[in-house]
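*Asks:* Quick one, structure for this:
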Amino acid sequence: MLSVRNAAAMLHCEEDGSLLALTDLARGTRWELDGDSLVYETAAPAGAAAGASGQPPLQRLTPVGASASGESSLTVAYRAGEEDVRLRFDMRERFVEVRLLAEGLKAAAAVSLPGSFAPAGESLEIVLPIMQGMLWKGKGEPFDWRLGESRHGGYSMPIVGYMSSTGGLLVTAETQDDLELRVVKRGNGKFGAAYMQTASLGTIRYDRVARLYVTAPDIVAIAKTYRSKIVEQGRFKGWEEKIAERPGLERLFGSLMCFIGYCQDDLDYAKECEKLRRFGFDRALIYPARFNTYNNDIRMGGLPPIHLSRETVAQIKRLGYDLAPWSWINEALDDKSAYVNRIYRKDAAGSRIPHWGIDDQRWYWCCTTFMEQFQRNANAGEFADMTWDHFDVIACAANNECHATDHPAHPGRPLSRTEDREWIKKLLVAGQNGSRAVSSEGFNDAYAAEYDLGSVKALPMFNRWPFWPVPLTSLVYHDSMIHSWWEMHSYNNPYFGRLNGSNMYEYGGGRPRIQASMDALMGTPPDVFPFGAQYMWTGKGSETFAYRYRFEDPEVQFALREALPVAQLHRRIGKQEMVHFKMLSEDGNVQETAFADGTRIIANFSGSLRGDIPGQDPVHAESWRSTL
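*Replies:* Just a heads-up that it's a prediction; the model follows:
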């Protein structure tokens, strides 16, 4: 048996590399690395069968040996096909650093780093950074996911937390540019989650790093350990610092997130906003006011994109409201222009990459290296009257490689994801235009210093689905970022609701009471679609249709009534750190949070009155309350 240790933990394994485990010296918890989660992937040869996901099937790593260097470093070698994979475990002062050594790796296209852990002799719960955060106790049918960064259902932060009754373990992916999160439940009932480091420009061409931290056995300890790490690394930028640089960000707090549809409607938008003001909302984030894209000659459900005049924008701004364009520049219609043809992202075969489609219109991905200057030009010209900026999927799904060889920023060579990420950061800073708030589809902490609002949350539906939403992103980032709903998921908008592919959780809109309760619990602003026109897929091919909301609609009025006290709460606590979270009921439906000023929120997501919570007054169905 080989072993190394630091003040917090001891790592040990057999001399052949098997049975690797980490023991928490303070709590006694023994975390065992699941051998079945140690996997790799090679690039599939032409004609080879793919796995269920469409990717090459994963193969198990086989341990072949281990060696210790002094009392603080352990290297384990595994066999992966025709080559060796080596993981080096270095015992730092407060964590274990795990390094995947790239030297000698040529065939591997993905390698787990390090794999999934489970507590010896105890039950396992896993904290996942999906949506606003998920607690998973292993329920549900067997599945095998490989999730990308952010996206809808991807990971928001590169972490996984494991909890037993005695201890917790946090795994962080320190190298996160070429990364996937694998979440799996096998037919034998075993379940787990671990990150996989994937190829960069075809190979694992540089070392990859993860960290292991032992913690107390609760979600708050896992979240705060990660938060402390990013603060120490200089990666945390709080509201105080952001507002000092951009004072206009103060208007975010207490605002109504106000989506008004992609499509131009027959409305006096300024007068509609006056109705919101009379309702009691003195701050609102109105979007989109116009479309910022390469070609606006498009139709959605037969309607053109929304385009508010400068006069209308000025009238709305005089109400104290902020407006943003829809900056949709990650992809472009083929308008046959030389400019658009030049900026297309290319795959390894040199072909442009199709993405979005509406009716018979098709968009193709663009290379991020052109976007910063495009955005600066747009903000200096047509969109100079905007006061914040909203990007489509820039923080959500844009980070990727570009294999074009004629782009000035990477002439004669492909662009890696690591380089691409830096261009995305430059674009988000360009969106600030010196003083503006910036939002994007997708909550992604890779850009926490560059943007301010990220979207997409799950519905808190605890009685039906195995994944239980928890406010993980708020525990880490509440005093730095806002986690909003996807624009399609406003309180009054039930369109676009869906289950994830394996029936693990539900996300959508149109449930104002439970969405308001989730926003109160998380300390986030409310979201309503009060008026305007939008399009939706019919379910047939790429066919779409338009639908509309009006301020006077009963569902809009009800949503606004639910939203107003949430906005008032957010104005008071929106800049504060979330310091506490607890599930007050075993079924997950009653939860409590607290913020730095002492404000405590209790939310009941169930459909019935809950009078069974010790020490608490009864909580009405689908409701929340705050105390200070």
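
*Asks:* CA atoms for contacts and neighbours, from now on please.
*Replies:* OK.

*Asks:* the strands in the stretch 501-628 of the chain, which residues?
*Replies:* Here the stretch 501-628 of the chain has its strands, by DSSP state E, counting those that start in this stretch, at 506-507, 527-528, 532-537, 544-549, 578-583, 590-595, 600-604, 623-627.

*Asks:* Go through these and pick out the most buried.
*Replies:* The highest average neighbour count among these, using mean count of other CA atoms under 10 Å, belongs to strand 527-528 at a mean of 30.

*Asks:* Next, the second sequence, to be compared with the first:
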Amino acid sequence: MLEVKTNTIQLRMDDNNLKFSFGKGDTEWNWTSEYRPKMECKEGTVYFDEALEIHHELVQNGIGKGIRSSFAGFEIEGKKVPYAFETYAWIEECTEDIFFEWIPICEEGLAVEKLFWPGELELEEKRKDWYTLLNMQQGVMIPNDWETELKDIPFDGFFETAGGYMPWFAQFKGGNGYIAICTTPWNAGYQAEHPQNGPYTHVSVRFEPSLGRMDYRRIVRYTLIEDGDYNDACKIYRQYVKEQGNLCTLNEKAARVPSVNDLIGCSFIHKGIKTFVQPESDFFDPENPEKNNNLTSFAVRTREMKELHELGAGKLYLHLDGWAEPGYDNNHPDYTPACEEAGGWKAMKELSDTMKEQGDLFGIHDQYRDYYFSAESFDEDYACRLPDGTIPTHKRWAGGQQSYLCATQAPHYVQRNFSELEKNQIHLDGAYLDVFTCNEGDECNNPRHRMTRRECYDYRARCFDYLMSKGILPSSEEVSDWSARSLVFCHYAPYDFMLRKPGSPKYGIPVPLFNLVYHDCLIEPWMMEKIDDTEDYMLYALLNGGAPYLIRDGAYPDFDGSFEGNVKMHIMEDIKRCKVVTELHKKVAKCEMVSHEMVDGNPEIQRTMFSDGTKVTVDFGKQIYSIEM
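*Replies:* Below you'll find the model as predicted:
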């Protein structure tokens, strides 16, 4: 057994099985008995303890003390390969944070596909006050006694996607817990297991290669928490983001582009112009061809916006899909001109001018990842190429066959296309660049424009930053930690259950983990559907201090939370409900969400408090709310 200590932290490694444990005070955290450190490789599964040369040493330096281990001498089919790596687990003395580092030394002889280290921690007792926090979309808390099995984590838990808005998870035993922050999240994710009715939840990190190599040091930082809860975990992460220089508030963004202030208090409208589903698309319906294509003129949308004002809808933001000639999700990145059948540039300008005259805001849907074969500029040489030379393709969306545009090219196409919109005098307040903050970053191994996943996020951010430089507020599909510095708003940032069929069991207690970190940095529109007498999404909009959707016409049926069967209300009732949400949003949009709580420990009654003192309490059982200002 090897051990290092600081004032209050102990870190131990059993050199017989390579398992770690650490603790603070009376709370000890141990890797599970089933866990065995491993790498999944093209050559098969390779366990750390299969190395013929394993050495350990205690290390002390100017910033901390720890345990360094080296691993070499692996054999594949009886032949020794030179692959070697080190691990370093250490305690930083000034913060008492614990760092786990995996360092590649020689990458010859093995092709690692997934690395599972550090290990999952024991959380085995069936207790409601023992729980796990996952950043699966807005956030979920899974008590150890939760009745529903955890399934279907979006994007397999990959960090910086809808499955992991932020690159951390946390676990608590009553008031004592830890937060594990992956400080190198670009090629990493998590896996979690919670069986039906518990009695345990396990979660751990995995690392994946970058362009076929592990290439760089992989790090997870553990901060131990005493006498705290999930609020403390979120505030620890918020402080970490500040220290990295990545916390950019709406006030700071408004200083660059003042129209940020105009977006606050808007009701959001999601409408489209043209839908055209290619016959080879997975969404094409050969039995009901009338469902495949649809066209609404710009003039109709202009009239609808005027009518909403006459009804007293207040300030609106119109998000317009399918505004260009090819139709929604077709032909990108060659998307212009404006749809001729719908009235062309002239009619689109009339719509944008009308929105401006009414004091409303106008934005468009656009796409710079899906790279359609039908695009005139399509060139396979600019599609993302994997390390094995293959180019991923599919035909899921309306536009049919596609690959993925290497993000090194995206900023150039954004500038080209938005210059065309400007030339045609289309006034834009916002623009939605699809999937950038929902899907994982891409990699490209084409030597002409080689790109790592980390670089991909940088190129996507450049697209957002270009829009800001033109006074256009950038949006994307969901939210993601890497984009929070650049993004002003999003399409939505829902709880995971909202994107599943209504009535589906929840995988845990919905908790606003993302908003406890970033509420004052982004504007989030919220679904407002009333599912039935027991579930009204308006309550979540209020609890999160967000903006409301007045009308939300999803691009694809029964997809992305657009389901039939909700309670239908008169438009005047919808407007009335939205006004309640917008009035709150005007007050708290720029406020930090200071805390969230289950009132008297009851998850059916939740309360948020904002930095201006505003408190919002919702009772999901009684379907009521109260706002204290």
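
*Asks:* Mind checking how well the two chains overlap by TM-score?
*Replies:* Put the two chains on top of each other and the TM-score (TM-score structural alignment, normalised by the length of the first structure) is 0.80; 562 aligned residues with a CA RMSD of 3.6 Å.

*Asks:* still on that earlier bit, redo the strands of the stretch 501-628 of the first structure as TSV? Include distance to Gly148 of the first structure.
*Replies:* Formatted as TSV, these follow (distance: least, CA to CA, whole Å):
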stretch	distance to Gly148 of the first structure
strand 506-507	18
strand 527-528	26
strand 532-537	24
strand 544-549	27
strand 578-583	27
strand 590-595	29
strand 600-604	31
strand 623-627	33
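
*Asks:* Select, out of the ones you listed, the one closest to Val476 of the first structure.
*Replies:* If you check each of these against Val476 of the first structure by CA to CA, strand 578-583 wins as the nearest, at 7.7 Å.

*Asks:* residue range for the closest one in the second structure?
*Replies:* The alignment of strand 578-583 of the first structure onto the second structure (TM-score structural alignment) spans residues 593-598.

*Asks:* From Leu522 of the second structure, how far out is the residue positioned nearest the centre of the second structure?
*Replies:* Note on the second structure: the residue nearest the mean C-alpha position is Tyr165, at 3.1 Å, using CA atoms, centre = their mean. The gap separating Tyr165 of the second structure from Leu522 of the second structure is 13 Å, by CA to CA, to the nearest Å.

*Asks:* ok, and for stretch 44-62 of the second structure, which residues are buried?
*Replies:* Residues of stretch 44-62 of the second structure classed as buried: Val46, Phe48, Asp49, Ala51, His56 (neighbour count, 16 or more other CA atoms under 10 Å).

*Asks:* what does the lengthiest helix in the first structure rub up against?
*Replies:* When the first structure is parsed with DSSP state H, its longest helix is helix 554-573. With CA atoms under 8 Å, 6 or more residues apart in numbering as the test, helix 554-573 of the first structure has contacts from 253-256, 280-281, 491-492, 512-513, 516, 519-520, 523-530, 549-551, 595, 597, 599.

*Asks:* Sort out for me which of those are in helices.
*Replies:* Among those, the members found in helices (DSSP H) are Pro512, Arg513, Ala516, Asp519, Ala520.

*Asks:* Just give me the closest of these to Lys582 of the first structure.
*Replies:* When these are compared for distance to Lys582 of the first structure (CA to CA), Ala520 wins out at 14.5 Å.

*Asks:* Off-centre distance for the helix or strand harbouring Ser3 of the first structure?
*Replies:* For Ser3 of the first structure, the element it lies in under DSSP states H and E is strand 2-5. Centroid displacement of strand 2-5 of the first structure relative to its chain, using CA atoms, centre = their mean, to the nearest Å, is 36 Å.

*Asks:* Which secondary structure elements does it sit against?
*Replies:* strand 9-13, strand 62-69, strand 73-80 (3 or more CA pairs under 8 Å, 6 or more residues apart in numbering; DSSP states H and E).

*Asks:* any chance of those strands in TSV, with distance to Ala449 of the first structure too?
*Replies:* Shown next, in TSV, are these (distance: least, CA to CA, whole Å):
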stretch	distance to Ala449 of the first structure
strand 9-13	32
strand 62-69	38
strand 73-80	34
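
*Asks:* which one of the ones you listed lies closest to Val96 of the first structure?
*Replies:* Closest to Val96 of the first structure of these is strand 9-13 (CA to CA; 8.4 Å).

*Asks:* sorry, back to before: now the strand holding Ser3 of the first structure on the second structure. Mean distance?
*Replies:* Here the mean offset of strand 2-5 of the first structure against the second structure after fitting is 2.2 Å, by mean CA distance after the TM-score superposition for the first structure.

*Asks:* Show me what that strand is in contact with.
*Replies:* Counting by CA under 8 Å, 6+ apart, 10-15, 66-68, 70-74, 91 sit against strand 2-5 of the first structure.

*Asks:* State the number of residues packed around the counterpart of Leu249 of the first structure in the second structure.
*Replies:* Using TM-score structural alignment, the partner of Leu249 of the first structure in the second structure is Val260. When neighbours are counted by other CA atoms under 10 Å, Val260 of the second structure registers 23.

*Asks:* how many neighbours does Glu555 of the first structure have?
*Replies:* By the measure other CA under 10 Å, the count of residues near Glu555 of the first structure is 18.

*Asks:* whoops, Val470 of the first structure was the one
*Replies:* Neighbours of Val470 of the first structure under the rule other CA under 10 Å: 28.

*Asks:* Could you do the one 5 residues further on as well?
*Replies:* The local packing count at Leu475 of the first structure equals 28, with neighbours defined by other CA under 10 Å.

*Asks:* re the thing from before, so how far is Lys24 of the second structure from the match of Leu249 of the first structure?
*Replies:* Val260 of the second structure sits 44 Å away from Lys24 of the second structure, going by CA to CA.

*Asks:* Ok, Tyr47 of the second structure next?
*Replies:* Distance, Tyr47 of the second structure to Lys24 of the second structure, by CA to CA: 29 Å.

*Asks:* Residue in the first structure paired with the residue nearest to the centre of the second structure?
*Replies:* Tyr165 of the second structure maps onto Ser156 in the first structure, by TM-score structural alignment.

*Asks:* Any idea how far stretch 304-323 of the first structure is from the middle of the chain?
*Replies:* Distance of stretch 304-323 of the first structure from the chain centroid (CA atoms, centre = their mean) equals 30 Å.

*Asks:* Leu101 of the first structure contacts Phe89, correct?
*Replies:* No: the pair Leu101 of the first structure / Phe89 is not scored as a contact, 10.8 Å apart, by CA atoms under 8 Å.
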